[in-house]
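> this is the structure alone, sequence omitted:
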């Protein structure tokens, strides 16, 4: 079934018409007709099928409600039957089955056993939970009328026993020969609605047509509701169009159907038609309508709907108030939320929770927690939704302490076993980096849903535990759980962190099969994953196939090309992004500055930095200043770099001085390097970067005494250099290597392959760059060490195990040295293989003896 498209006249991008003057907005039915819903005159008839007969039920024994101990009750005068009716209503209101039984006994004792009281007793038993007693009472009535049948049918419908209600409906016509009225059909249709039984509903509709009650406004409203809840919105529209007289309930039912089926513009069009027809909306109409306004671009229309309520004098009770708070929250208008919150004095749990969520999800987390405290002080009973919202409001440095308190509160109130509260706590611990607590909480939960698995998976992925995330994803699939959209995107991010190209491709295929490939978050994750796994071509394809792109999409592809050193492509993408009308943010400019820095485009980088501050009025962060210092330093303009640092609006941090020190190492400027290193050591004495970079400068210049003093200083302060590691993926398994590593099962083959490569490289003019070895040892030992760096062992493994023609992807935790960079260029030419190496700074693409960085990294 093809459903109607959005109504263009009511598109969020078009100026909304004022709701109070709705008749001027749309002609009668024209908009709905233009979007697939025919006019009423297109229908000459509807279903005329009769209901299928059901086997009759055996009559049951009448209920004996009076016992020996009840015979001495105070007699109720026979001439006062209104008192009996009043007592029955009291029993119904208080759900007092025992009291109702006593009244039943009094009815028998006083002789009030006419059909009216019998019907009231059936209703009392049904509403007080005595369905079987109600049926026995019904079977014991000597003369039943239509009301008797309607009462017992309604009782079975309310109890959720649709089959029994249908059977009674058939017996009503067969046994007593009674003609069903509008209430009979209404009860049966309500049962079909509850159980989503479209077939029986259509048969009942046909019988209603034959009985001549289909035009009744009550039946019409029930049919409209039944059809749209049974996923037949077009049949619902047909009934609506054929109904000659429509009241507010009929209109509201159809509007609700449109909204629940995602046709928000059609719902707005019908609401305007409703006012144009002179039908005044009721409170429930607006409770349904406010769900349409769920995004910021619809704020103006939301305010118009609010104004329409005021003009029509609609009383805004607690439930409607909560719906409006939710409406303004989704429209991101905290101004209207604050105004509304000041007008409701007596808040219940639902209104408190709506207010709490509104503040939390719009960034006012402190105010949200204050509301939670007010709820406790107001002695409001905190349910799982309010508690989960309060937990979600905890973030930042205060998350640990507040999370601990809320965790304790949840345990004290017995709500920790609720899955929504557990999921919120896992997310909270994930945000604060407490992975073990999140993990323990997950496995202690009595039951987990798909959100629980996704929360822990996201926790692993966001905190750099990619392998654990993928293992959890595998376990989830083995349990037969169908991954949600965010679950797949988190798993793709985990592949990014461990640079697992093959697993990332499998997840890409999974996203295609599950239908999530068009989701923007999945697309963004795939672009980032392919870029970080060294396949910028696949990243570009994933970006190109995305049906919708937001700022994150553009930033992901720009950052990908930047990391791979394609500065010209980065600038082209930046200009294209401007042409489509999407304003860049600070992350966009950071990727551009990094690309310009790595490619030596100093003029372009300076121009972009000025564009960011002057044209887009974005405040430069420390990362931008560090990129500019790196850009000046790589270009050899160390004096300009120092001047730039002195003009910074705030004190430079570790990243700025590290950028300057790296440039000093590249240009062998010892004095300025010492100054930058001293600044780094002062800011973070436990960070080994300053010691290592300065040691490297001294080693390359042969200043071994100075290097030895630095090494002693590192030892005395307990500072340890991170060991160099490289890893390569083969057949879904990650193989990790360190310098002079001999722990791999193929060690002998690897060292033989390296010797073979060494001979070929020497023939091609290769000379080991022993300056890369920072230890004062013999030249032969230095040559042996430099030729067994981790990335060379990784490339030897790849040449042995990865088939010819496939690119070799190697990841390294530190910056690649000059000797390894030279070796990779020669190996790519000798072996005719493409080698993609990612170091701590960027990607290097080695093809036929050349590198994409042009030896500038």
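On my side now, so go ahead. Since the model is a prediction, treat every value here as computed from it, not as a measurement.

> when you work out contacts or count neighbours from here on, use the C-alpha atoms and nothing else.
Will do.

> hmm, who's touching the helix or strand that residue 761 is a member of?
If you go by DSSP states H and E, residue 761 is part of helix 747-763. For helix 747-763, the surrounding residues in contact (Cα atoms under 8 Å, 6 or more residues apart in numbering) are 741, 792, 793, 796, 797, 800, 823, 826, 827, 830.

> just the buried subset of the residues you listed, written out for ChimeraX, thanks.
To isolate the buried ones among these in ChimeraX, judged by 16 or more other Cα atoms under 10 Å, type:
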select :792,793,796,797,823,826,827
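
> put this next to the previous one:
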């Protein structure tokens, strides 16, 4: 193809005087289109300038080429010359092209001059110009003017209706868009696939599943379900409404899957927590005719990170390099995230520095990587660099750094971040509110945490859950229970994390019966299957109450593989209650799972010491020494003059 173009290009450019004199305007216009279509806009302009005569099609073709290349200044320069040519008429097609250009560069002021010209020439009522004006003004947020233009249009077709609906959605007026779609359905105008795809986006943004399903029914009745474009939009709607099974079923049964379909299947599986299935879908895609793009690779690299498949991730990284996609931001950001999650922070940092144009997502990803590795100081330093680079921290950035403050219990830095949140006007964002509540609670300022919660204007289950967990962890069990009981009155349903908080509250308060009531209602009323963490809360509740037989029985009937965490909870309870025989039996079981578990060796030695079985305690410590098992030293941190320093137990040496 490249050879054909390189052969054709000089043939088009080098026209002999005899050839050019015999060419008609139609032939010139054909060559002009060929040059623009193959990407030789400069040559097209040279040919245009050499034409002995030009008609409306010549001018329109070159203006269209400049608009397509986003060279708006040249497009308008040509328009300025064209409009004063006595034998030429600027028609509705040229005006709609220029209005499209103004929409692309978000310059409605420039578009107003075109609008004025259209009114002057009588083209403003043209269907094409009217639809282009409608699209431009609504996308610029000038909704009232958009409505006025729409109402004044003498004829409305599917293009004008779709332009109005699309403009409303672009400005975040999704409810108005749905109402407009309903009016369109009542009119005689028939929806096309593009209309359906756009209105499904509004349903997705509104989380309006019932509305989306009604539109799905219309799509099937009108036969648009066979369109991959519409099917992909349907799947996206079901995804955003958390009906992942519907999305996968829809996509998997498509006759032909394009790259968007495959990418949506992969991302849907990831959202369902089925990373293995996502990876299998990627392998099936590679065997099909579809070619993975940057978004596909970004998704499947994320799946590798979740599955901790280092080798697989590195292979995908190599594929990306071979395909020349390494500079794509979605891909680069996914690779940074993958290496961070796999504990290879140096590799993540290398990729980060190789990106020529980093966006805020790149910065958020590397900040998250540092925070996950416990590098709090570096995370704070990166936040400073974000601002030096002229970027504005997003909700995600601030939420991550606030989590660092929570984990390190550094209130002063947390308060400074709170001030930054206020200056950016992000205090009502649920993500930020949750992070602030968590930070103040973890730093011991439970009253400040409640102030943030009380100031929230929107009811959000994550915010309520964070406050319930904050109360539970600080021993305010009754306050946590009161908040939990109010959930239904504000229209919220508890999620699995909410139940972890309320079960923790019951455990700390010794409310066994209430804890079991909540545990049972979780599956009975909310249809939430208890996870390993929920069972862990119940076992902790029984252990704190000294009901060790019941705790051991619950561990044995858990529908999950028994790990050392739940057994360790019971072992600590044996230590507190002086149950040596049970403690020894459980310790032996834990050591089968993890022979080098220092905590288990120490806990059993402590059990023996409590019962004055000094010989057994000494034997346990000798066993630790012979195995080379050592206890990880505890670390503490202090802040002196805004500098956080960390210290190991029994050491005055700062940690590197």
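It's in. These numbers come from a predicted model, not from an experiment.

> superposed, what's their TM-score?
Here the TM-score for the pair of chains, by TM-score structural alignment, normalised by the length of structure 2, is 0.86; 651 aligned residues with a Cα RMSD of 3.7 Å.

> hmm, back to that, can you name the two of the contacts of helix 747-763 of structure 1 that sit furthest apart?
In the contacts of helix 747-763 of structure 1, the most distant members under the criterion Cα to Cα are 741 and 830, with 24.0 Å between them.

> now the helices: where do they sit in the stretch 451-600 of structure 2?
For the stretch 451-600 of structure 2, the helices defined by DSSP state H, counting those that start in this stretch cover 461-473, 477-486, 496-509, 512-524, 532-544, 548-556, 564-577, 580-593, 598-610.

> and the last one with helix 580-593, angle?
Taking axes from the mean of the first three to the mean of the last three Cα atoms, to 10 degrees, helix 598-610 of structure 2 and helix 580-593 form an angle of 160 degrees between their directions.

> outside of the next helix or strand along the chain from helix 598-610 of structure 2, which residues touch it?
Counting by DSSP H and E, the next helix or strand C-terminal to helix 598-610 of structure 2 is helix 614-627. Contact with helix 614-627 of structure 2 is made by 596, 598, 601, 602, 604, 605, 606, 607, 608, 609, 630, as judged by Cα under 8 Å, 6+ apart.

> and residue 462 of structure 1, what's its match in structure 2?
When structure 2 is aligned by TM-score structural alignment, residue 462 of structure 1 is paired with residue 372.

> how many neighbours does its match have?
The number of residues packed near residue 372 of structure 2 is 18, by other Cα atoms under 10 Å.

> any quick ChimeraX command for the buried ones out of the contacts of helix 614-627 of structure 2?
One line in ChimeraX is enough to select the buried ones among the contacts of helix 614-627 of structure 2; burial here means 16+ other Cα under 10 Å:
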select :596,598,601,602,604,605,606,607,608,609
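
> pull the most distant pair out of the contacts of helix 614-627 of structure 2.
Among the contacts of helix 614-627 of structure 2, the pair separated by the greatest distance (Cα to Cα) is 596 and 609, which sit 20.7 Å apart.

> that older thread, and which of the contacts of helix 614-627 of structure 2 is nearest to residue 249 of structure 2?
residue 596 (46.0 Å).

> among the contacts of helix 747-763 of structure 1, which are located in strands?
Judged by DSSP state E, strands contain none of these.

> now the contacts of helix 747-763 of structure 1 in CSV, with distance to residue 639 of structure 1?
Formatted as CSV, those follow (distance: Cα to Cα, whole Å):
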residue, distance to residue 639 of structure 1
741, 42
792, 37
793, 40
796, 42
797, 44
800, 48
823, 33
826, 36
827, 38
830, 41
